[in-house]
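**Student:** Fold the stuff below for me.
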Amino acid sequence: MSRPAACDAVGVHPRQGYRWFKAARGKNPFERAARSGRYLSEEERLRIADLRLAGAGVRRIAAELGRAPSTISRELARNSSRGGAYRPYAAQKRCRERARRPKPRKLDRIKLALQVELRLVRNWSPEQIRDDLARTFPDRPEMHLRTGRAIRRHRGEPRRASWSKIRDMILISERPAEADDRAVPGHWEGDLIVGINARSAIGTLVERTTRYVMLLHLPNGHSADAVRDAMIPTIQTLPEHLRRSLTWDQGTELARHKDITLATDLAIYFCDPHKPWQRGSNENTNGLLRQYFPKSTDLSVHSPERLLEVADELNQRPRKTLNGQSPAVVFARLQAES
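**Tutor:** Sure, this is the predicted structure:
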């Protein structure tokens, strides 16, 4: 079929047909379907060009294509020449290039990858690595694993409610200022490390001044009742001046926090949602504990004696933050004080 006959068959001017032929370079000019309903197809772009030549406005074009006027307006603004002529083939080419352009991965950066690897060999979780990098390199965004933008959601996906299931929480913002600088002992941070399929757990308590570790034996699960029953006798072994406060995340395992406070006189504060760095000592300790209690194992098999053994091993390690002393030595000195 000749070009004029083809133009007549599809109802376009021969000049438009010639433009199609030149742009397609002898190939089928149409990509019949767009990659998704969100994107304009090549056929739609050609239709936009025809309607523009016919003098149609944005709203009429939108009605013809079944698209929002804002979509057509953006398309024309993005892909028109300085003289105002719309270029459908150039628009389609740019669309394809944007879709397949290589998106660099953050871990292709050698320095960042090395920092991540150093933390992975210490059994840190992805969240711990992300948060520690943000603290270690506060002014170097290229060394961060998150950009800070909100999590992307598919259109129409319902947002989850942000309310907590824990009643009568006291947030960390109300915690005494003395707990922040670690000068006054007796302020603790707590959390759970969980085993395979989150069916088993071990409770962890870290004293903020000395980094002293205590572990909670939870052989029958980590419900709120189980955590309460394990924590109360553990806290009661401490002298009163070493049970000033406990900071925990908003996990439901501490829903019985009022019972714990009533039995031990220990004030309990809760972190803001999704901010584990507010329990920095505890998060770092959990990373060390993963050397002994891997995430892919059943943690309920460990006896109370084994937990004491692991805690003692950590507490005997000399710490630079304690001028080379171990948490056990410093904590024992504090226990002896009246």
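
**Student:** make it CA atoms for all contacts and neighbour counts henceforth
**Tutor:** Will do.

**Student:** Give me the contact list for the host helix or strand of Leu114.
**Tutor:** Assigned by DSSP states H and E, Leu114 belongs to helix 110-120. The contact list for helix 110-120 (C-alpha atoms under 8 Å, 6 or more residues apart in numbering) reads Lys106, Leu107, Ile129, Glu142, Met143, His144.

**Student:** The structure of the following sequence is requested for comparison with the preceding one:
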Amino acid sequence: MIEVVGTGRLLSLQDRLVIADGLINRESMRSIAARLGRPTSTVTREVAAHRDEQGRYAPHRAHRDAADTRARPKASKLARPGALREYVVDGLSRKLSPEQISNRLKVDHPDDESMRVSHETIYQALYFQARGGLGA
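**Tutor:** Predicted coordinates for the structure are as follows:
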């Protein structure tokens, strides 16, 4: 058995090979996670996200897919024009904090999931604006 201590936040190819080896040997997710020094939920999510059509876990493909996903970050909800962005810009112009805006959205639009944004996303947009983007 390969004994590996998890290093860093992201799974390495070696980590994924240990997961595949554990699955082939019918180890529990908990046992595999312990060998990696990772939370069980990390291994469970990894396997669920990267099974093929036949339900098999392919570590090399999983590693490539994870790298591709990291290389293409999702655009911020506030980067696109629309009602959510207008609401946030209006709240900021009224000197509301990002936390207040985020909480207020839940009250003002309780049934509209598209009108949700975390305070962290608002802070990121403000940082981006200060660097020359997201005109308000």
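
**Student:** And the TM-score between them?
**Tutor:** The TM-score (TM-score structural alignment, normalised by the length of structure 2) is 0.53; 102 aligned residues with a C-alpha RMSD of 4.0 Å.

**Student:** before we move on, the earlier item: can you mark which positions in the helix holding Leu114 of structure 1 are buried?
**Tutor:** In terms of neighbour count (16 or more other C-alpha atoms under 10 Å), helix 110-120 of structure 1 has its buried residues at Leu112, Val116, Arg119.

**Student:** before we move on, what about stretch 90-103 of structure 2?
**Tutor:** Quick answer for stretch 90-103 of structure 2 (16+ other C-alpha under 10 Å): Gly91, Leu92, Ser97, Pro98, Ile101, Ser102.

**Student:** ok, so what distance separates the last one from Thr121 of structure 2?
**Tutor:** Just to be clear, that refers to Ser102 of structure 2. Per C-alpha to C-alpha, to the nearest Å, Ser102 of structure 2 is found 9 Å from Thr121 of structure 2.

**Student:** what's the answer for Ser28 of structure 2, then?
**Tutor:** With distances taken as C-alpha to C-alpha, Ser28 of structure 2 is found 37 Å from Thr121 of structure 2.

**Student:** Show me what Ala48 of structure 2 aligns to in structure 1.
**Tutor:** In structure 1, Ala48 of structure 2 lines up with Ala77, judged by TM-score structural alignment.

**Student:** How many neighbouring residues does its match have?
**Tutor:** For Ala77 of structure 1, the neighbour count with other C-alpha atoms under 10 Å is 11.

**Student:** Report all helices and strands that the host helix or strand of it contacts.
**Tutor:** Per DSSP H and E, Ala77 of structure 1 falls inside helix 69-78. If you count contacts as 3 or more C-alpha pairs under 8 Å, 6 or more residues apart in numbering; DSSP states H and E, helix 69-78 of structure 1 packs onto helix 58-65.

**Student:** Report the aligned residue range of structure 2 for the helix it packs on.
**Tutor:** Aligned by TM-score structural alignment, helix 58-65 of structure 1 falls on residues 29-36 of structure 2.

**Student:** Ok, stretch 262-276 of structure 1 next?
**Tutor:** When structure 2 is aligned by TM-score structural alignment, stretch 262-276 of structure 1 has no counterpart there.

**Student:** show me the contacts for Gly22 of structure 2.
**Tutor:** By C-alpha under 8 Å, 6+ apart, Gly22 of structure 2 lies in contact with Ser28, Ile32.

**Student:** Tell me how far His257 of structure 1 lies from Asp225 of structure 1.
**Tutor:** 10 Å.

**Student:** Need the overlap of contacts for those two.
**Tutor:** What both His257 of structure 1 and Asp225 touch, as defined by C-alpha under 8 Å, 6+ apart, is an empty set.

**Student:** Name the surrounding residues that touch stretch 115-124 of structure 2.
**Tutor:** With C-alpha under 8 Å, 6+ apart as the criterion, stretch 115-124 of structure 2 contacts 76-78, 83-84, 88, 98-99, 101-102, 105-106, 109.

**Student:** what about 10 Å?
**Tutor:** 76-78, 82-85, 87-89, 92, 97-106, 108-110, 125-130 (C-alpha atoms under 10 Å, 6 or more residues apart in numbering).

**Student:** likewise stretch 68-77 of structure 2?
**Tutor:** The contact list for stretch 68-77 of structure 2 (C-alpha under 10 Å, 6+ apart) reads 62-65, 84-85, 114-118, 121-122, 124-125.

**Student:** Can you flag the buried ones in the residues you listed?
**Tutor:** By 16+ other C-alpha under 10 Å, those give Ala62, His63, Leu84, Arg85, Met115, Arg116, Val117, Ile122, Ala125 as buried.

**Student:** show me where structure 2 has helices.
**Tutor:** Along structure 2, the segments classed as helices by DSSP state H run 13-24, 29-36, 40-49, 59-71, 83-93, 98-108, 119-130.

**Student:** and those as a markdown table, adding distance to Gly6 of structure 2?
**Tutor:** Output for those, formatted as a markdown table (distance: least, C-alpha to C-alpha, whole Å):
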| stretch | distance to Gly6 of structure 2 |
| --- | --- |
| helix 13-24 | 8 |
| helix 29-36 | 5 |
| helix 40-49 | 11 |
| helix 59-71 | 15 |
| helix 83-93 | 39 |
| helix 98-108 | 34 |
| helix 119-130 | 28 |
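
**Student:** What is the burial count for Arg15 of structure 1?
**Tutor:** Arg15 of structure 1 has 11 neighbours, counted by other C-alpha under 10 Å.
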